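[1] need a 3D model of the sequence below.
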Amino acid sequence: MSTPYRTTPTQTLSVLVQDRPGVLQRVAGLFSRRGYNMDSLSVGACEEEGLTRMTIVLSCETAAVTQVAQQLRKLMDVLDVRHLSRQPMVVRELLLIKLQAPPESRPELLSLVETFRCSVIDVGQASIVIQVVGDVDKNNALLRLLEPYELLELTRTGATAMSRGT
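    The predicted model follows:
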């Protein structure tokens, strides 16, 4: 099984929408119609009740993202679109990694977990589950170091982001 590395996102949008049925479908449909692929889509509650924030990561030129942002603003239920890549931002994603981990390999694995400030969230007789929170580059670096171990299962949340400061 190959390890699914992600490239560092080139463009990140933050989209504030009404929390209503069908909004996600309309946003995804816009990307589909325009022929753009989302590298990552993270959707969840935000600071205001009744609203949802979407973090959309794309690998495309700035001009294309500007055009997509303009199209998003025209959609019903879209209240705000911010091009976060134009300013300092904080980006994180969550990985859950299940590895084959017989007792003799655990000390080395635990050392890697400590070095990358991860957490062991489950230990079985022959496996271990690691939780990693960080930016894409850090998470990919850990995955490269874990290549000698048998990867049983992996899931990534996709990026979530916000601008730094006020």
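[2] use CA for all of it now, contacts and neighbours both
    Fine.
[3] scan this protein for its longest strand.
    strand 89-100 (DSSP state E).
[4] can you tell me the SS state at the residue of the chain most remote from its centre?
    Residue farthest from the centre of the chain, counting by CA atoms, centre = their mean, is Glu104 at 32.5 Å. Three-state call for Glu104 (DSSP: H, G, I helix; E, B strand; the rest coil): helix.
[5] let's see this one next, to set against the first:
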Amino acid sequence: MKHTISVLVEDEAGVLTRIAGLFARRGFNIESLAVGPAEKPGMSRITMVVPGDDSIIEQLTKQLYKQINVLKVQDITEVPCVERELMLLKVNATSATRSEIIELAQIFRARVVDVADDTLTLEVVGDPGKMVAIAQMLNRFGIREIARTGKVSLPRESGVNTEYLKAQSSLEARF
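    Got it, this is the predicted structure:
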């Protein structure tokens, strides 16, 4: 199972290197990594997606707390969260296919951020599933390049679990 781990750290040189080293020494892969300033000056938030079962994640959490600059570690996998990712996608676009690509972009609420004679570059923001879906749809035109950020995530203060609501509405639609 993939777990989303949120780590609040002091913004000091080498913190990310020590955390990544901790994972590497234990043979764990980090599938997604996003780092940026947090809500207070001098703090950063690291959001990681890590494969592993609950006991492995618990062990990693304990190891993270032993790091000097780590302030808070939270496994937010089962917590209702707002999750987003950014993807830039450069796709082949001829004069014959350009309008169809733009229509698909609009369906996914993607923005065209660069136009060239033979390509379009799109900016897509949303949950990781949306990234996979638009890439699959645009694959037939020929994707030249993709750049994706790691997933960023914050717990929902409302406590509303939108993933649960999506699952429920999809079940209701079937019946």
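[6] could I get the TM-score for this pair?
    For this chain pair, the superposition-based TM-score is 0.92 by TM-score structural alignment, normalised by the length of the first structure; 158 aligned residues with a CA RMSD of 1.1 Å.
[7] before we move on, back to that, give the aligned equivalent of the residue farthest from the centre of the first structure in the second structure.
    When the second structure is aligned by TM-score structural alignment, Glu104 of the first structure is paired with Ala96.
[8] what of Arg26 of the first structure?
    Checking TM-score structural alignment: Arg26 of the first structure goes with Arg18.
[9] let me see the ranges of the helices in the second structure.
    15-25, 54-65, 98-107, 128-138, 162-174 (DSSP state H).
[10] what about the first one, how far off from the first structure?
    After superposition onto the first structure, the average distance of helix 15-25 of the second structure to its aligned residues comes to 0.5 Å, using mean CA distance after the TM-score superposition for the first structure.
[11] okay, the angle between that helix and helix 54-65?
    140 degrees (axes from the mean of the first three to the mean of the last three CA atoms, to 10 degrees).
[12] tell me the buried residues in helix 15-25 of the second structure?
    Val15, Leu16, Ile19, Leu22, Phe23 (16 or more other CA atoms under 10 Å).
[13] how far does it sit from the chain's center?
    Computed by CA atoms, centre = their mean, to the nearest Å, the chain-centroid distance of helix 15-25 of the second structure equals 19 Å.
[14] ok, and for stretch 92-102 of the first structure, which residues are buried?
    Arg92, Glu93, Leu94, Leu95, Leu96, Ile97, Lys98, Leu99, Gln100, Ala101.
[15] for the corresponding residue of the second structure for the second one, which non-adjacent residue is closest in space?
    Which is Glu93 of the first structure. The alignment partner of Glu93 of the first structure in the second structure, by TM-score structural alignment, is Glu85. Leaving aside its chain neighbours, Glu85 of the second structure sits nearest to Lys151 (4.9 Å; criterion: CA to CA, 6 or more residues apart in numbering).
[16] in space, what's closest to Arg156 of the first structure - neighbours in sequence excluded?
    Of all residues not flanking Arg156 of the first structure in the chain, Leu95 sits nearest, at 4.5 Å (CA to CA, 6+ apart).
[17] hang on, the one you found packs against Glu153?
    No. Judged on CA atoms under 8 Å, Leu95 of the first structure makes no contact with Glu153 at a distance of 10.5 Å.
[18] run a quick neighbour tally on Ile68 of the second structure.
    Counted with other CA atoms under 10 Å, residues neighbouring Ile68 of the second structure total 11.
[19] quick one on the thing from earlier: and the gap between the match of Glu104 of the first structure and Leu122 of the second structure?
    From Ala96 of the second structure across to Leu122 of the second structure, the span is 18 Å (CA to CA, to the nearest Å).
[20] now do Val113 of the second structure
    6 Å.
[21] comparing those two, which residue is more hemmed in?
    Taking other CA under 10 Å, Val113 of the second structure and Leu122 do not tie; Leu122 has more neighbours (21 against 13).
[22] skipping adjacent residues, who's closest to the aligned residue in the first structure for the more buried one in space?
    With TM-score structural alignment as the criterion, Leu122 of the second structure lines up with Ile130 in the first structure. Closest residue to Ile130 of the first structure apart from its sequence neighbours, by CA to CA, 6+ apart: Val120 at 4.5 Å.
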